Each structure stands twice: as C-alpha cells, then as structure tokens.
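# need the 3D shape of this:
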Amino acid sequence: MAALDLLGRRWTLRVIWELHRRPAPIGFRDLRRHCDAMSSSVLSTRLTELREAGIAGRTPDGAWQLTPLGTDLVTAMGPLLDWSRTWAETRAGADQGH
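Alright, predicted model coming up:
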C-alpha cells in the first residue's frame, strides 16, 4: 500500500493525530471517543491498516500508540501543519474583506 493512499483514506490522519496527542497509549474505546463520529468498524479498519504499515502498534495490554515510524511521520507532517495554519489565516482575512 502506498503511503499517500493510506494517509488519504478518510479518518486516517485523525487517528494518527489523536494517537500523537496522547501522552500514553490509549485504549480502543477512549480513542474512538476522541475521534467524534467515527464508527467502531472504521476505526478498527484504520488501526489495522496503520499497524500493518508500521505506523501504529499495540502494547501488551492492547492499547494503541504510534510506533517510532509513526512519530517520524507526525514530525514530517509539521511543515504541512504550518502551511495549513497560514492558509487558514489567509482565508480568514479574505473572508473578513468581503
């Protein structure tokens, strides 16, 4: 599976972001609660895909966390996050001008 194919799937980036935001591994139910309206089946599928890609993994007690590769991915996405903030500020300024 190509990385961009995986990252482009609905909810994938949200799952990665929520795993990144947690200071410790998180259980499935708690992770789902943080992912708003995501269904259990979609979350399960995304976690399986992320595990198979080496981006997320499970602890011995079954909780989920990012792997070192997943942490590297979040770091690599930093410039995109910076760009998105600039874009949002630009759009907000454009919307106020109209």
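# switch to C-alpha atoms for all contacts and neighbour counts from now on
Will do.
# tell me which element the most centrally placed residue in the chain falls in.
Note on the chain: the residue nearest the mean C-alpha position is residue 16, at 2.1 Å, using CA atoms, centre = their mean. Assigned by DSSP states H and E, residue 16 belongs to helix 12-21.
# so what does that helix touch, helix or strand wise?
helix 28-34, helix 40-52, strand 64-66, helix 68-76 (3 or more CA pairs under 8 Å, 6 or more residues apart in numbering; DSSP states H and E).
# if we use 10 Å, what do you get?
If contacts are counted by 3 or more CA pairs under 10 Å, 6 or more residues apart in numbering; DSSP states H and E, helix 12-21 sits against helix 3-7, helix 28-34, helix 40-52, strand 56-58, strand 64-66, helix 68-76.
# would a markdown table of these with mean neighbour count and distance to residue 94 be doable?
Output for the helices and strands packed on helix 12-21, formatted as a markdown table (neighbours: other CA atoms under 10 Å; distance: least, CA to CA, whole Å):
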| stretch | mean neighbour count | distance to residue 94 |
| --- | --- | --- |
| helix 3-7 | 11 | 29 |
| helix 28-34 | 14 | 32 |
| helix 40-52 | 16 | 36 |
| strand 56-58 | 20 | 38 |
| strand 64-66 | 24 | 37 |
| helix 68-76 | 15 | 29 |
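# could you also give me the structure for this second sequence? I'd like to compare it with the first:
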Amino acid sequence: MARKTVSQSVRGSTTGRPIMVLLDILGQRWTLRILWELRDAPLSFRALRQRCDQVSPTVLNDRLKTLRELDLVQREDGTGYRLSQAGEELESTLLALNHWAEKHWAGR
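Reported below is the predicted structural model:
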C-alpha cells in the first residue's frame, strides 16, 4: 500500500483532509488492534502476531509498514516494534474513545 498523504483522496473522501486519511488508515483491518497492543510496551513481531489472534504474517507486515511510513510505529533492534511519539499521542485519543465506549456501551 502506498503511503497516504494529505493531498490524496481516500476511501469515503475526495478531499484528502487529514482526518479522512487517519480514519481510512485506522479503518483497515488489524490497524487499530496493532496500535492497541503496542500501547503498553514494545513487542517483537512474533509476540505482536500472537496478541493479534494470529493475523497472517503478510497482513501484519503490510500494516506495520504503513504504520512505520506514517510515523505511528517504530522498529527497534532487539525489542521489535513500539509506538512512536506521534503514535503515543494518538494512543491518548484512542484511550479517550475507549473510555467513552465503555461508559456508553458497556453491558449492551
């Protein structure tokens, strides 16, 4: 997958606005799960794959490549993958969304 930029149209939008690019990326299968699993600590490829219910290695590689190109995930020698500074900033937004979902939809 080619890197998405602000000027490109994405699924559901011809404008290429940053929020639409972000929602397009986050809407791809496994992307949110990968970010979620990396929220606490770096993980090796194998550990990340196990936490993502044995997602295929090809799909995991593709998603990690995209997330690295977007500077949301970084690869570190010896520890595997971790959230970048931008990824950590996004994490706080995702945690707020998680809090909202638990508050409004828990037990439904």
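# and the TM-score between these chains?
Aligned and superposed, the two chains score 0.82 in TM-score terms (TM-score structural alignment, normalised by the length of the first structure); 89 aligned residues with a CA RMSD of 1.5 Å.
# circling back: which stretch of the second structure lines up against the helix holding residue 16 of the first structure?
Matched against the second structure by TM-score structural alignment, helix 12-21 of the first structure falls on residues 31-40.
# list the buried residues of the matching stretch.
Judged by neighbour count using 16 or more other CA atoms under 10 Å, the buried positions of stretch 31-40 of the second structure are 31, 32, 34, 35, 36, 37, 38, 39.
# pick out the most distant pair among those.
31 and 39 (12.8 Å; CA to CA).
# hmm, back to that, among the helices and strands packed on helix 12-21 of the first structure, which is nearest residue 82 of the first structure?
helix 68-76 (11.2 Å).
# that closest one - contacts with which helices or strands?
Going by 3+ CA pairs under 10 Å, 6+ apart, helix 68-76 of the first structure lies up against helix 12-21, strand 56-58, strand 64-66.
# what angle do the longest one and helix 40-52 make?
Okay, so that is helix 12-21 of the first structure. Orientation check (axes from the mean of the first three to the mean of the last three CA atoms, to 10 degrees): helix 12-21 of the first structure against helix 40-52 gives 70 degrees.
# who's in contact with helix 12-21 of the first structure?
With contact meaning CA atoms under 10 Å, 6 or more residues apart in numbering, helix 12-21 of the first structure is reached by 6-7, 11, 25-26, 31-32, 34-36, 38, 42-43, 45-47, 49-50, 55-56, 64-67, 70-71, 73-74.
# over to stretch 58-72 of the first structure?
Contacts of stretch 58-72 of the first structure (CA under 10 Å, 6+ apart): 15-20, 22-31, 47, 50-51, 53-57, 73-77.
# repeat that for stretch 56-74 of the second structure.
1-5, 22, 25-26, 28-32, 34-35, 38, 42, 45-46, 48-49, 52, 54-55, 75, 80-91.
# let's go with 6 Å and repeat that
With CA atoms under 6 Å, 6 or more residues apart in numbering as the test, stretch 56-74 of the second structure has contacts from 81, 82, 83, 84, 86, 87.
# that stretch maps to which residues in the first structure?
Taking TM-score structural alignment, stretch 56-74 of the second structure hits residues 39-57 over in the first structure.
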